[in-house]
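# sequence first, predicted coordinates after that:
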Amino acid sequence: MASVEERPLFSPETFSAFSYRDFRVLWTATFVRSAALALELVARAVLIVELTGSAVLLGAVLAAWMAPNLLLSPFAGVIVDRYPYQRVWIGSFLANAVASGVLFVLLIVDQAQSWQVIALSALSGIGFVFFNLARRALLPVIVESAHLRSATALSQTGQTSVKIGGALLAGLLLSIADFTWMFGLMTAFSSLAALLGGMIQTRQHPKPDGKEEVRSIVGQITAGARWAIDTRWPIAVLVISAMSYMFLQPYEAVLMPLVVIDELGQHRSWVGYLAAVGGLGATLGAVWLASLKEIRSPNLLMVGLIATGGASLIGIALAPHLAVVAVCVFFATACVYNMATVANLALLAHAPEEMRGQALTLMNLVQGTILIGALIAGALVESLRPQGGLLTMAACLLGASLLALSMPRVRWWLWRRRMYTDLTAADWMRASEGDR
């Protein structure tokens, strides 16, 4: 009887990036920094709910945190391209440490107000812009190109896996204490991440010195935009990503605290526990992506992710029990983070080395549309309650998916097998009717 060859659960490529010492350091620093972020997302939302009880202000806090993505991303990309990635990365940690440290002091002296929370959220958002850009730009420097997909997906697990422990810790702290000490812990985590960032022994090529011609900031921004327009497919990737950021991402920070506390009548600690469930979904999804030998029809995968996210929001809105909500949160958060992973991988793999910062700036600009989504979510909750807001956002996601699949040209693009091939009008004209 012929023996059946057993296939390993994960391919050797899955964890290959961990063979690089600098990647292990980067992953650890990302993990520690993301622990602070996991605490921040829960503590900040609960703080605003208890200070004001306003869904609009809850949306405004998230909008303030994401505003730097929209306003500073072009300039942040130029800075990342001009200065050592490692220094920019460490600076982002220090900005977050200052933001959480100031709020920690304000809470201790009982002087915290909603406008201060919003302002410090904006400072934290500035740090987050440079954190993401510098981290992604460091990956091709630290690992060989053959292991870039593994590094991209695994670096995402450094962010998503800590959502499990960080959010569980947030829930535990909220059940036995208040959120004041959570901000102190955030400050310690961000400071530790800065120390770890200094341990990276990067092999980054020297930046151009004063004797060489250096493009102006406007020139670099224009070059990045021209690259996206000329290659065409990044525009489509960014549009799909924008739908996720506007109508799916805000559910966690704006709608879930209100659903848990107001609609389900649960203790505020469940905001953290459900965030941990979402972190589990995001982590397992990232490991699954890293284990793939290739991503077939990645563009169709992204449309499938926003459709699944929309269905998950419907489940959260109509769920009769907290356990059902937890299952839907698992899938919704997995869709959010893995959408970003696929899109970032595409940009990293295709962009010229000298334009990686600008290429990643495009994604940060799109990520800034969370600002719009947060304001929309807050307004929807004020007028339609959390359930109506979730259903409306789900309808937008499902409608966008159906619209994309119903348009022949878009459908043809979605089924393309080659992820990094430019899509031009000539490609469309040469395609047969069957291909379309």
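Okay, I see it.

# going forward, measure contacts and count neighbours with C-alpha atoms only.
Fine.

# so which elements touch the host helix or strand of Leu39?
Following DSSP states H and E, one finds Leu39 within helix 21-51. Here helix 21-51 touches helix 55-82, helix 114-142, helix 148-176, helix 180-197, helix 256-258, helix 269-291, going by 3 or more CA pairs under 8 Å, 6 or more residues apart in numbering; DSSP states H and E.

# show me which residues of it are buried.
Neighbour counts using 16 or more other CA atoms under 10 Å place 22-49 of helix 21-51 among the buried residues.

# that helix: how far from the chain's middle?
Distance, stretch centre to chain centre, for helix 21-51: 12 Å (CA atoms, centre = their mean, to the nearest Å).

# between it and helix 114-142, how many degrees?
If you take axes from the mean of the first three to the mean of the last three CA atoms, to 10 degrees, helix 21-51 sits at 170 degrees to helix 114-142.

# got the angle between helix 21-51 and helix 148-176?
40 degrees.

# other residues contacting stretch 68-81?
88, 122, 125-126, 129-130, 133-134, 137, 217, 220-221, 354-358, 360-362, 364-369 (CA atoms under 8 Å, 6 or more residues apart in numbering).

# repeat the analysis, applying 7 Å as the threshold.
Stretch 68-81 has contacts (CA atoms under 7 Å, 6 or more residues apart in numbering) with 88, 122, 125-126, 129-130, 134, 217, 220-221, 357-358, 361, 364-365, 367-369.

# neighbours around Ala60, how many?
Ala60 has 24 neighbouring residues, counting by other CA atoms under 10 Å.

# which residue is the nearest non-sequential neighbour of it?
Nearest residue to Ala60, sequence neighbours excluded (CA to CA, 6 or more residues apart in numbering): Leu375, at 6.3 Å.

# name the SS class of the one you found, please.
helix (DSSP: H, G, I helix; E, B strand; the rest coil).

# I'd say it and Val61 touch.
No. Applying CA atoms under 7 Å, one finds Leu375 not in contact with Val61, separated by 9.3 Å.

# so these two - more neighbours on which side?
Val61 (28 against 23).

# quick one: contacts for that one?
By CA under 7 Å, 6+ apart, the contact list for Val61 reads 118, 121.

# now it: how far from Gly125?
10 Å (CA to CA, to the nearest Å).

# what do you get for Cys328?
Look at Cys328 and Gly125: by CA to CA, they are 27 Å apart.

# and Ser244, by the same measure?
19 Å.

# thinking again about what came up before, including distance to Thr333, could the helices and strands packed on helix 21-51 go into CSV?
CSV is the format used below for these (distance: least, CA to CA, whole Å):
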stretch, distance to Thr333
helix 55-82, 16
helix 114-142, 18
helix 148-176, 9
helix 180-197, 22
helix 256-258, 12
helix 269-291, 5
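
# how many other residues sit next to Val109?
9.

# for it, give its distance to Asn96.
According to CA to CA, Val109 and Asn96 sit 20 Å apart.

# with Trp227 instead?
Applying CA to CA, the value for Trp227 to Asn96 is 32 Å.

# alongside the first one, take a look at this:
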Amino acid sequence: MLEVLGNPRFRAIWYVVNVAELTRWMELLVTSVLVYSLTDSALMLGLVLGFENLPRPIFSPFTGIIADRFDRKKIWVSSMVIKLGAGAALFLLLFSGNIAPWHVFAAMLAQGISRALEDPARRTAIFDIVGERRVVNALSIDSMSGTMGRMLGPFAGGFLIEHVGYFWPHYPGYTWAYVAVVTMHVAALLMAIRVIIPRVEREWRVEPIWNSLGDVVRAAFSHRQLMGMLFITIMINGLAFPARQFVPAIGRDHLNVGETLVGVLAAAESIGQLVTAVILASVGSIRYHGRIFAIGAFSVMITSTIFVWSPWYAATFAILVLSGIGLSCFGTMQGAITMRSSPPEMRGRMVGLQSLCIGIGTPPGVLLMGWLGDVIGIQTSVTLNALVCIAISVPALFLTPLVTRPSQPPPVTQPQSGPA
């Protein structure tokens, strides 16, 4: 870990990610509580996360190609400009008192587009900087940034909503929260402009975009460990992860706490994530990435079936901390398996495919979970979806070598697309 942090180019990226992730999680909590307070609907609450993730399955395959072919710093900075614009628009709407749920959904859609642009560019830039030998350590540190943001951002957002209500005539707590959000977006953008990302010569052919996408899909299908990981990724993002979006409903309606404690509850997983990320960032080498990935994935699924039923705030908090340990294992090994299994010339596209698998499950997942929550209750809905996720995901452990073999490099294959 110290070797990776000793790299000044990696540190520069890491500083930006710390600010950006703090902003992201604060903004997600603020918009989620806002929409739930306006609508009292689990479905509308779920749509906040649904719209944020909707651009992933649509744009991620193409943004992976962009990351492989163009300047990764310019892509990253462009994504931050989009985030700043969306945040500034919501601030103005809150200040004027004209906010409506559809405004939040539109802003979350823009944020999702920015993340679809950012993820392949930033993660492949990290790989270019630290190399294959230290990619797990670097991704663990990158994950720690998201964890710290998830730990502090929801608490800060909930505190501002509940306790700071001065000067603004409309939605004062929410407006102050967005003053902080916009300020941090500006800070992250200015820091990113100063980052130096090395230019790496990558081989790629001038070819139709669908041929390029076909190459990366064929490469994924030829690597059975990668296929097992991507299948479980789709399942868990569609049937287990959406449960976290309904923490504001669980906190307000079942635990009877205010916005500050809702924010603390939303941050609970980050404590387990942080401890685990530090451990993963410090290990010398890992052979069986798939085993750690699977342990993390099924830990998240199991805790999703039970945390919504706890009648005690402290117990709910503790269960979510345990879930965060699994979440860190899942997320870090997910990125490591993806990049270790990818040919160098299509690494950005493979990260884009991973992002596609993340995004393809989340929008329908939160829609289903939110709709069922309005019909049968959010607790029953969350548990039912998580149990289905476990049942569907278990066969992937036996039908692929995800947990039985060490992580393997990609097989050598000839591209199937036409000539340049």
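All right, it came through fine. Nothing here was measured: the structure is a model prediction, and the numbers come from that model.

# related to what we said a few turns ago, residues in structure 2 aligned with the helix holding Leu39 of structure 1?
Using TM-score structural alignment, helix 21-51 of structure 1 corresponds to residues 8-38 of structure 2.

# so Gly310 of structure 1 sits against Thr392, correct?
No. Judged on CA under 7 Å, Gly310 of structure 1 makes no contact with Thr392 at a distance of 9.6 Å.

# look at those two and report which has more neighbours.
Between Gly310 of structure 1 and Thr392, counting by other CA under 10 Å, Gly310 is the more crowded of the two (29 against 18).

# contact partners of stretch 286-305 of structure 2?
With contacts defined as CA under 7 Å, 6+ apart, stretch 286-305 of structure 2 is touched by 240, 243, 319, 323, 326-327, 329-330, 333-334, 337, 382-383, 386-387, 390, 402-403, 405-407.

# check which residues of it are buried.
Buried residues in stretch 286-305 of structure 2, defined by neighbour count with 16+ other CA under 10 Å: 288-305.

# among the residues you listed, which ones are in helices?
289-304 (DSSP state H).

# find the nearest non-adjacent residue to Val186 of structure 2, please.
Leu84 (6.7 Å).

# what sits against that neighbour?
182, 185-186.

# if I line the two up, what does it land on in structure 1?
By TM-score structural alignment, Leu84 of structure 2 lines up with Ala97 in structure 1.

# distance of its match from Ala146 of structure 1?
The gap separating Ala97 of structure 1 from Ala146 of structure 1 is 35 Å, by CA to CA.

# burial measure for Trp102 of structure 2, as a count.
13.

# one more: Ile176 of structure 1?
9.

# how about the nearest residue to the residue mapped onto it from structure 2, chain neighbours excluded?
In structure 2, Ile176 of structure 1 lines up with His163, judged by TM-score structural alignment. Spatially, and ignoring its direct neighbours in sequence, His163 of structure 2 is nearest to Gly173 (7.1 Å; CA to CA, 6+ apart).

# contacts for stretch 160-175 of structure 1, please.
31, 34-35, 38-39, 42, 268-273, 275-277, 279-280, 282-283.

# let me redo that: stretch 3-15 of structure 2
So stretch 3-15 of structure 2 is in contact with 126, 129-130, 138, 142, 195-197, going by CA under 7 Å, 6+ apart.

# whichever of those end up buried, select them in PyMOL.
Remark: buried members of these, expressed as a PyMOL selection using 16+ other CA under 10 Å:
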select buried, resi 126+129+130+138+142+195+197
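
# let's have the contacts of stretch 3-15 of structure 2 in CSV, adding distance to Ser79 of structure 2.
CSV is the format used below for the contacts of stretch 3-15 of structure 2 (distance: CA to CA, whole Å):
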residue, distance to Ser79 of structure 2
Ile126, 17
Ile129, 20
Val130, 23
Ala138, 21
Asp142, 18
Val195, 14
Ile196, 16
Ile197, 16
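
# quick one: neighbours of Arg215 of structure 1, just the number.
Arg215 of structure 1: 12 neighbours (other CA under 10 Å).

# for it, what is the corresponding residue in structure 2?
In structure 2, Arg215 of structure 1 lands on Glu207 (TM-score structural alignment).

# separation between that match and Val16 of structure 2?
34 Å.

# okay, stretch 296-307 of structure 2 sits on what stretch of structure 1?
So stretch 296-307 of structure 2 sits over residues 305-316 in structure 1, by TM-score structural alignment.

# superposed on structure 2, what's the mean shift for the matching stretch?
Stretch 305-316 of structure 1, aligned to structure 2 and superposed, deviates on average by 2.1 Å (mean CA distance after the TM-score superposition for structure 1).

# from the middle of its chain, how far away would that stretch be?
17 Å.

# hmm, back to that, what remains of the contacts of Leu84 of structure 2 once you look at structure 1?
Checking these against structure 1 (both residues aligned by TM-score structural alignment, their matches' CA atoms under 7 Å), the contacts still present are 182, 185-186.

# which residues touch the aligned residue in structure 2 for the residue nearest to Ala60 of structure 1?
Aligned by TM-score structural alignment, Leu375 of structure 1 pairs with Leu367 of structure 2. Leu367 of structure 2 sits next to 43, 46-47 when contact means CA under 7 Å, 6+ apart.

# out of these, who's nearest Gly373 of structure 2?
Nearest to Gly373 of structure 2 among those is Leu43, at 7.2 Å by CA to CA.

# the closest one: neighbour count?
That count, for Leu43 of structure 2 with other CA under 10 Å as the rule, works out to 23.

# any idea how far Leu117 of structure 2 is from it?
The value you get for Leu43 of structure 2 to Leu117 of structure 2, if CA to CA is used, is 27 Å.

# the aligned residue in structure 2 for Gln86 of structure 1 - nearest residue in space that isn't next to it in sequence?
If you follow Gln86 of structure 1 across to structure 2 using TM-score structural alignment, you land on Lys73. Distances taken as CA to CA, 6+ apart place Ile197 nearest to Lys73 of structure 2, at 6.3 Å, with adjacent residues excluded.

# for that neighbour, helix, strand, or coil?
Criterion first, three-state DSSP; result for Ile197 of structure 2: coil.

# wait, it touches Ile75, no?
No. Ile197 of structure 2 is beyond contact range of Ile75, at 11.4 Å (criterion: CA under 7 Å).

# that older thread, could I get the kept ones among the contacts of Leu84 of structure 2 as a markdown table with neighbour count?
Converted to a markdown table, the kept ones among the contacts of Leu84 of structure 2 look like this (neighbours: other CA atoms under 10 Å):
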| residue | neighbour count |
| --- | --- |
| Val182 | 22 |
| His185 | 23 |
| Val186 | 18 |
